[in-house]
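Enquirer: Okay, predicted coordinates and the sequence, questions at the end:
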Amino acid sequence: MINPGFFSVIGVGIGAILLYAVLGVILMLLGFYAVDLTTPGKLNVMVREGLPNAVVITAAGMVSMALIVVTAIYTSSGFLTEGLIQTAVFGVIGILAQVGAVRLVEWVMGIDIGAVLAADRVVPQSFLISAAHLALGLVVAFAII
């Protein structure tokens, strides 16, 4: 026999999943556009054209942003509205911190990100920038905890 209230718990859970999924997509898109705005050229065009460094760096950036968003969701409070607000705030701040930190690493290392992204073959600097995205995404994610 199913306990009374079971279906309301399921309904609330489904609603929470959908709301967090929508918020996650919004934050991921915001993160992508934050990276796009801080790099020369149109990143989405470079990715569509299959420029290998643009694809590798964008993929690393998306994974690192997902780490930030997932951590923000995981650490949010048990109340849905508060959790969504907390996730949005920590997600936005985390994404901005991560993007700014990656740009700083590129500057300190003297990497011309525009040239790296526009190259038609894989260049070693793309691995460093990708690693910086992932590492800084982890740092920001743990800072949220």
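Expert: Structure received.
Enquirer: CA only for contacts and neighbour counts going forward, please
Expert: OK.
Enquirer: element containing Ala34?
Expert: Secondary structure from DSSP states H and E places Ala34 in helix 6-37.
Enquirer: Distance from that helix to the middle of the chain?
Expert: Here helix 6-37 is found 13 Å from its chain centre; the criterion is CA atoms, centre = their mean, to the nearest Å.
Enquirer: Same question for stretch 109-129.
Expert: On CA atoms, centre = their mean, the centre of stretch 109-129 falls 20 Å from the chain's centre.
Enquirer: which of the residues in it are buried?
Expert: For stretch 109-129, the neighbour count (16 or more other CA atoms under 10 Å) marks Ile111, Ile113, Val116, Leu117, Ala118, Ala119, Val122, Gln125, Ser126, Leu128, Ile129 as buried.
Enquirer: another structure for you, compare them:
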Amino acid sequence: MLEDLIRNAYSAAAYGATGMVLMLLSFAVIDGLTPGNLRHLLWADRNRNAGILVGSNAFAVAIIVTAAIVASEGRLFEGLTYTVVYTIIGVVIMTVTFFIIDLFTPGKLGELVVHPESHPAVWMHGVVHVGIAMIVAASIL
């Protein structure tokens, strides 16, 4: 029992740390896609649009990480590899989608994200991030 607890705690810590790093990577990608300083927009300006996009992206990454854990069926190295590879695929697809949506819609999506007034396009894009994550997660399972 104690051996299982130690092994499970080690796995939980490894997945948790990996998921955290991948969420930070995802945050950095969003920060690069949007004008201005995303941390400042969130914490100092309390920008709702930025919060929606960052929150949906973090949720999307969590969905992919969770699917990778389930798909690994207890094989830690395989699960961590799945986690990293599939999350990077998801973030790349989300980034490409950001550019495609920006290309085919009026205005600039990055500017909408930093605008102080709430905009429905940011909500829509947040849902797209979660949808992409669900597709990637289903491909793992």
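Expert: That came through fine. Just so we're clear, the structure is a prediction, and the values are computed from it rather than from any experiment.
Enquirer: circling back: just checking, what packs against the helix holding Ala34 of the first structure?
Expert: Contact here means 3 or more CA pairs under 8 Å, 6 or more residues apart in numbering; DSSP states H and E; on that basis helix 6-37 of the first structure packs against helix 52-75, helix 80-109.
Enquirer: for it, which positions count as buried?
Expert: Quick answer for helix 6-37 of the first structure (16+ other CA under 10 Å): Ala16, Tyr20, Leu23, Gly24, Leu27, Met28, Leu30, Gly31, Phe32, Ala34, Val35, Asp36.
Enquirer: can you pull the contacts of the second one?
Expert: If I follow you right, that is Tyr20 of the first structure. Contact analysis of Tyr20 of the first structure by CA atoms under 8 Å, 6 or more residues apart in numbering lists Ile73, Leu84.
Enquirer: I'd like the distance from it to Gly13 of the first structure, if you could.
Expert: Separation of Tyr20 of the first structure from Gly13 of the first structure (CA to CA, to the nearest Å): 10 Å.
Enquirer: Ok, Phe142 of the first structure next?
Expert: Between Phe142 of the first structure and Gly13 of the first structure the computed distance is 26 Å (CA to CA).
Enquirer: and the corresponding residue of the first structure for Ala62 of the second structure, what does it touch?
Expert: Correspondence of Ala62 of the second structure to the first structure, assessed by TM-score structural alignment: Ala66. Neighbouring residues of Ala66 of the first structure by CA under 8 Å, 6+ apart: Gly24, Met28.
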